[in-house]
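A.B. asks: no sequence on hand, only this structure:
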């Protein structure tokens, strides 16, 4: 695996070195969250060009029953009260507050990669921090399940500042211990999804931040179960090098825990092979999420988060000359 070097780009976010996590770099997003409060502006609309309303419609909390008035939604008529009183009555609902927002943050081995600016895991933590502070700004509760390939760390949904701070500290601790030794038993992604299913309350908003290389077709059933009782969104993290997007034209020795090889990045077929593999992975992921009606967003680890939020999020597969 190509590791970050000491010669880091000057565009790094404040307090960040691109491969470790510290509290200072994650706390920066606390003040940024107010800029993304809907309906004036939405993080999700910046990512995919559409606004996801915070109004939960008929899923909101029941408040009271009152006599029907012209213009009321006929679907909200309380037929039992109407039959008992002989006069049409309608149900009123209030917007749900302090709803649970659950983050599933992937710090597994494939996420510990970065060729240009940040490791994918670091970018995932930055976005998770922004989402955490945004959740409590919207009077929701924030919780998280953090996965590093060999262990899980859970933060139950909590309101106010205690929620984000617990998530941030858990991410920092798990990121520091994300290296999986051969002695550790690997936790499969299906087990992570099963744990999330038992952990989060029904009606939660679940946001999964990962590169999804560990996701299998067999996980579709578990995702369907999560989707049936919750709102689920996927945030796909990728690195520009995965698309073959690099200005480097030399040979590099790369390795993972299974093998090591020399790769010639100056050869066009090498960069094309990387792009083809990435495109196939993204197409499979898009097909899976479409079949489950799960929104799919993408974030690059090669561009600072706040700069990227104003740009189109889907990765381009155009090659660097």
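C.D. replies: Noted; the coordinates are in hand. Since we're looking at a predicted model, the values are computed, not measured.

A.B. asks: make it CA atoms for all contacts and neighbour counts henceforth
C.D. replies: OK.

A.B. asks: residue boundaries of the helices in this structure?
C.D. replies: With DSSP state H as the criterion, the chain has helices at 23-32, 43-48, 79-85, 120-137, 162-176, 189-199, 220-229, 268-291, 305-308.

A.B. asks: so of those, which one's packed in deepest?
C.D. replies: Mean neighbour count, computed with mean count of other Cα atoms under 10 Å, is highest for helix 120-137 among those, reaching a mean of 25.

A.B. asks: now the helices of the chain in a markdown table, with distance to residue 146?
C.D. replies: Listed next are the helices of the chain as a markdown table, based on distance: least, Cα to Cα, whole Å:
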| stretch | distance to residue 146 |
| --- | --- |
| helix 23-32 | 16 |
| helix 43-48 | 22 |
| helix 79-85 | 46 |
| helix 120-137 | 10 |
| helix 162-176 | 7 |
| helix 189-199 | 9 |
| helix 220-229 | 17 |
| helix 268-291 | 21 |
| helix 305-308 | 20 |
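
A.B. asks: and residue 297, which of these is closest to it?
C.D. replies: Nearest to residue 297, of all the helices of the chain, is helix 43-48, at 6.4 Å by Cα to Cα.

A.B. asks: tell me which strands and helices that closest one is in contact with?
C.D. replies: Applying 3 or more Cα pairs under 8 Å, 6 or more residues apart in numbering; DSSP states H and E, one finds that helix 43-48 contacts strand 296-300.

A.B. asks: ok, structure two:
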């Protein structure tokens, strides 16, 4: 199967509120799609529709080869879902949580216990397996929650902001565990507000805003769409800055831009190595005292802010103007 998730014209309306408006998605089998967007952009609604927790008011979607409206049972038997907060029974031990869930999913008691042991080992929870989940740290509960999603060996995994509230070390641990599932062939749809999380995990990214898709592509494609790489040069004094700006004018493909609040400038890199070499050589022969010399790439933060500001600008232009006011 080429695509594990497909959606066309997917929409959801609540009364007068259009939560999702004509979303199209395709997620290749064994890959990670990251959904980015601010609160209320439509990310969680998309997950709930694809996971059969809601029915769309327009469009259609296929998950693991089955229609989410016409064949919800088939879809549910092939997916795992981790919501924004760990959904584990805190009175049960980690082992009991997993074994019980496996039994409820009709794996059989012996198979459920075997699968629980396998997952406890995979998620580094063996030492805490017989402690109540209520005594676990936030990172451990999240790992147990992810293990629970995998008890029935799903082929598609939905992760809705899975690392919210985790410390950086726990977040990185969970990222590695998600990547291991992908290496085993699991398809992942991830919603997140951590842009570095999408950058690390996602093969492709879709940016949501106001219930619509604003952009999609690989992380690198999206970064390139908002600007070129830049060389950031910090110098010692204002005189050094003036000399650097004058000297670099002829060798830079675009006019160097001075910083507004410090002795620094940036040079756009169109010919990456050639420009870097020319800038370094020119600064050396010009006697400029350089304090720092760093390569800066556009980030997903730049992409996100660019797209949402662009959307807000368009929305404001389309909004009805008060009488007597012209756009």
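C.D. replies: Looks like it arrived, so ask away. What you see is a predicted model, and the numbers here were worked out from it, not measured in a lab.

A.B. asks: superposing both, give me the TM-score.
C.D. replies: Remark: TM-score between the superposed chains equals 0.33 [TM-score structural alignment, normalised by the length of the first structure]; 154 aligned residues with a Cα RMSD of 5.3 Å.

A.B. asks: rewinding a little: out of the helices of the first structure, flag the one nearest residue 145 of the first structure.
C.D. replies: Residue 145 of the first structure lies closest to helix 189-199 among those, at 7.0 Å (Cα to Cα).

A.B. asks: specify the angle between the closest one and helix 220-229 in degrees.
C.D. replies: 20 degrees (axes from the mean of the first three to the mean of the last three Cα atoms, to 10 degrees).

A.B. asks: measure stretch 208-216 of the second structure end to end?
C.D. replies: Length of stretch 208-216 of the second structure, first residue to last, Cα to Cα, to the nearest Å: 9 Å.

A.B. asks: and what of stretch 47-61 of the first structure?
C.D. replies: Terminal residues of stretch 47-61 of the first structure are spaced 29 Å apart (Cα to Cα).

A.B. asks: nearest residue to residue 21 of the second structure in space, please, no chain neighbours.
C.D. replies: Spatially, and ignoring its direct neighbours in sequence, residue 21 of the second structure is nearest to residue 11 (4.6 Å; Cα to Cα, 6 or more residues apart in numbering).

A.B. asks: for residue 207 of the second structure, that is, sorry about that
C.D. replies: Distances taken as Cα to Cα, 6+ apart place residue 36 nearest to residue 207 of the second structure, at 4.8 Å, with adjacent residues excluded.

A.B. asks: distance-wise, check the one you found relative to residue 307 of the second structure.
C.D. replies: With Cα to Cα as the criterion, residue 36 of the second structure and residue 307 of the second structure are 11 Å apart.

A.B. asks: picking that back up, in contact with the residue nearest to residue 21 of the second structure, which residues are there?
C.D. replies: Contacts here follow Cα atoms under 8 Å, 6 or more residues apart in numbering; on that basis residue 11 of the second structure touches 18, 19, 20, 21, 22, 23, 56, 57, 58, 59.

A.B. asks: please pick the buried ones from those residues.
C.D. replies: Buried subset of the contacts of residue 11 of the second structure (neighbour count, 16 or more other Cα atoms under 10 Å): 19, 20, 21, 22, 23, 56.

A.B. asks: output the contacting helices and strands for the strand or helix carrying the fifth one.
C.D. replies: Right, residue 23 of the second structure. Assigned by DSSP states H and E, residue 23 of the second structure falls within strand 17-28. Using 3+ Cα pairs under 8 Å, 6+ apart, the elements in contact with strand 17-28 of the second structure are strand 3-14, helix 43-50, strand 187-192, strand 212-217.

A.B. asks: redo those as JSON lines? Include distance to residue 243 of the second structure.
C.D. replies: Below are these laid out as JSON lines (distance: least, Cα to Cα, whole Å):
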{"stretch": "strand 3-14", "distance to residue 243 of the second structure": "56"}
{"stretch": "helix 43-50", "distance to residue 243 of the second structure": "50"}
{"stretch": "strand 187-192", "distance to residue 243 of the second structure": "45"}
{"stretch": "strand 212-217", "distance to residue 243 of the second structure": "41"}
